[in-house]
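**Student:** please work out how this folds:
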Amino acid sequence: MKRLLVVLLSLATLTGLAPAAVAAPPCTSTLDCTVAEINAMPMADRLDFVRDMQSGPAAALGASDRWRNIEGVITFFRDRGLGASDTWVSYVDAGIVEGIQRGIAIALGWSGDTGGNPGSAKWASYLTRLSTGQLTTRAAHDRAWSEAEQASTEYGDELAKSHGVPPTAVERRFYQFSEMYRWALRNRPFALDLLAVYGPLIHPGLAPARVPFYDWFTDVGESAPSYRGSEMAYGFAELNPITGVFGMAGLFLAYMKNLFEEYQTQTGP
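**Tutor:** From the prediction side, this is the model:
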């Protein structure tokens, strides 16, 4: 009976009666997908695309794990059912993914086409510097990475608005969290000083553990912190509890207690 079912299913697939797997668009292999093509991809397909770029062409540039945090955010969008095509989340994410793939192609010499995305050239510069050993310190690496993602993200935000899709109030507050994350990447010494001064007021264990905690939170090679950070930030954004905070430094400190408690949960005492 089981053998008969297998035969019947095989015949159904061959005759078009059973749904076939949807193949990835050819541009994912040539790294020249337009932002419109990426916008049309479901989040699950974008996650596969980012993973394939890292394990494939980006590995030749020493970047086999440089967008794991992006994986975490896309996984969160997938799990929450966010980012359907033509939404604000989709356009912003498409701008980021397009910038990464075109940056890889430019750095490898496959293409010189930026697609009009300002992040493409910045990602190419980041990858070139990474592969030639110019980003050896954490501060230098994180600054270059964040500047590339900032340009791609802003492009995606403007793209959404140009299509008549501004962010909702919740999405705007969630966007502020992502801005704070990139700010933290660009301002490592200053942020660590803030944690040294204000850490004891935020959490008794924060100040003495500020360096490993900060390294965990800003590690682009890990997906868990960005996934949990996205969950927490989106929950806050829906409730809008963070008020009376001014500037990125203030927003950074406002999130630290919850982020540090998550760090303790993830890494143990």
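
**Student:** use CA for all of it now, contacts and neighbours both
**Tutor:** Fine.

**Student:** contacting residues around the residue minimising distance to the centre of the chain?
**Tutor:** Geometric centre of the chain, nearest residue: residue 70, 2.3 Å, by CA atoms, centre = their mean. By CA atoms under 8 Å, 6 or more residues apart in numbering, the contact list for residue 70 reads 220, 223, 226.

**Student:** so of the residues you listed, which ones are in helices?
**Tutor:** Counting by DSSP state H, these place residue 226 in helices.

**Student:** of the contacts of residue 70 - the most surrounded one?
**Tutor:** residue 226 (27 neighbours; other CA atoms under 10 Å).

**Student:** ok so, going back, would you mark the buried spots in whichever helix or strand the residue nearest to the centre of the chain is part of?
**Tutor:** Element membership for residue 70, per DSSP states H and E: helix 68-80. Buried residues in helix 68-80, defined by neighbour count with 16 or more other CA atoms under 10 Å: 68, 69, 70, 71, 72, 73, 74, 75, 76, 77, 78.

**Student:** stretch 215-223 now?
**Tutor:** Quick answer for stretch 215-223 (16+ other CA under 10 Å): 216, 217, 218, 219, 220, 221, 222, 223.

**Student:** turn those residues into CSV, including distance to residue 10.
**Tutor:** Compiled in CSV, the buried residues of stretch 215-223 are given as follows (distance: CA to CA, whole Å):
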residue, distance to residue 10
216, 48
217, 48
218, 48
219, 45
220, 43
221, 41
222, 40
223, 38
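
**Student:** also this sequence, please, to line up against the first:
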Amino acid sequence: MQRFGWLVVLALLAGLVAPTPASAAARAPDRCAAELDCTAAEFDRMTADERLEFLRALQRGPAALLGAPDRWRNIEGVIAFFRDRGLAAPGTWVSHVDAAILEGIERGVALALGRSPDGFGNPGSARWAAYLTRLHRGELTARDAHDRAWSEAEQASTEHGVAIAEEVHGLRPTAVERRFFLFSEFYRWTLRNRPVAQDLLLFYGVLAHPELAVRRVPFLDWFTDVRESTPSYKGSEIAYAYAGLDPISGVIGTVELLLVYLPELFREFRGVR
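**Tutor:** Predicted coordinates:
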């Protein structure tokens, strides 16, 4: 009887240390892309290379069925920048925000494909699903309509990620991360406000570079093309450099962003076009 009691105790102890879903081995990125049910917490535990692997597998696979085999290449550029700079380590403010963006995209694909009605509480999920549905139907052929829908979806996922980082995990961005985040907000604003951005480039572009006002439309097309990773990677490099210098003490408006951000970015554009 005493021996039986010890066996019970050992069994209970084994149960206490047995792997739980949270501590079990992480799912491979390609499995997340196939199953479309990895959570933001799982994405947070991934390295930057694993996140890139997931996003590329998602675009090659399920997203391609919706006519979106290349609609998050710009996010690839940002993640590659994080990787090369050693940013977005698991558990950081940046990582949680990025993880929520990936979750929103993933669940948006699942919703649009009819795999599941669950958005995992991510407001971006429904937005991405609506974007993908409209894209698949051929309703987003106009550039301004496409970019607005894309940006609104990413904005919703981003804001959810900020809430997770700050309200759930009690994290706050560093001063540099906060200023870098302002540049990402500016990018999404530009996608949502293409006509206004063109007007700003007409009036202020000449201050950044003599040719910019004339070539504002092809430059804006390049800068906001979600199917390209180079503009977002190079833009992240420039933005992070200026964020580190804090050129305007964190107080920034749209015009100031244009004047600070554009000269180097336009030189990058001229180098490839």
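
**Student:** returning to what we had before: so whichever residue in the second structure pairs up with the residue nearest to the centre of the first structure versus residue 247 of the second structure, what's the distance?
**Tutor:** Applying TM-score structural alignment, one finds that residue 70 of the first structure aligns to residue 75 in the second structure. Going from residue 75 of the second structure to residue 247 of the second structure by CA to CA, to the nearest Å gives 26 Å.

**Student:** in contact with residue 111 of the second structure, which residues are there?
**Tutor:** Contact partners of residue 111 of the second structure, counting by CA under 8 Å, 6+ apart, are 117, 118, 119, 125, 126, 129.

**Student:** the third one matches what in the first structure?
**Tutor:** Meaning residue 119 of the second structure. Superposed on the first structure with TM-score structural alignment, residue 119 of the second structure falls opposite residue 114.

**Student:** that match: what secondary structure?
**Tutor:** Secondary structure assignment for residue 114 of the first structure (DSSP: H, G, I helix; E, B strand; the rest coil): coil.

**Student:** quick check: it vs residue 228 of the first structure, distance?
**Tutor:** The gap separating residue 114 of the first structure from residue 228 of the first structure is 32 Å, by CA to CA.

**Student:** sticking with residue 140 of the second structure, tell me its helix or strand.
**Tutor:** Using DSSP H and E, residue 140 of the second structure sits in no helix or strand.

**Student:** tell me how many other residues crowd the aligned partner of it in the first structure.
**Tutor:** If you follow residue 140 of the second structure across to the first structure using TM-score structural alignment, you land on residue 135. Close neighbours of residue 135 of the first structure, defined as other CA under 10 Å, add up to 19.

**Student:** repeat for the one 10 residues further on
**Tutor:** Neighbouring residues of residue 145 of the first structure were enumerated by other CA under 10 Å; the total is 24.

**Student:** follow-up on the earlier one: how close does the closest residue in space to the match of residue 140 of the second structure that isn't next to it in sequence get to residue 29 of the first structure?
**Tutor:** Closest residue in space to residue 135 of the first structure, ignoring its immediate chain neighbours: residue 141 at 4.9 Å, by CA to CA, 6 or more residues apart in numbering. Noted for residue 141 of the first structure: a distance of 27 Å to residue 29 of the first structure, by CA to CA.

**Student:** please apply the same query to residue 46 of the first structure.
**Tutor:** 13 Å.

**Student:** now residue 250 of the second structure: closest residue in space, sequence neighbours ignored.
**Tutor:** Using CA to CA, 6+ apart and skipping the chain neighbours, the partner closest in space to residue 250 of the second structure is residue 179 (6.2 Å).

**Student:** equivalent analysis for residue 48 of the second structure, please.
**Tutor:** The shortest distance from residue 48 of the second structure to any non-neighbouring residue, by CA to CA, 6+ apart, is to residue 83 (5.3 Å).

**Student:** ok, now how distant is that neighbour from residue 94 of the second structure?
**Tutor:** For residue 83 of the second structure, the distance to residue 94 of the second structure - CA to CA - is 12 Å.
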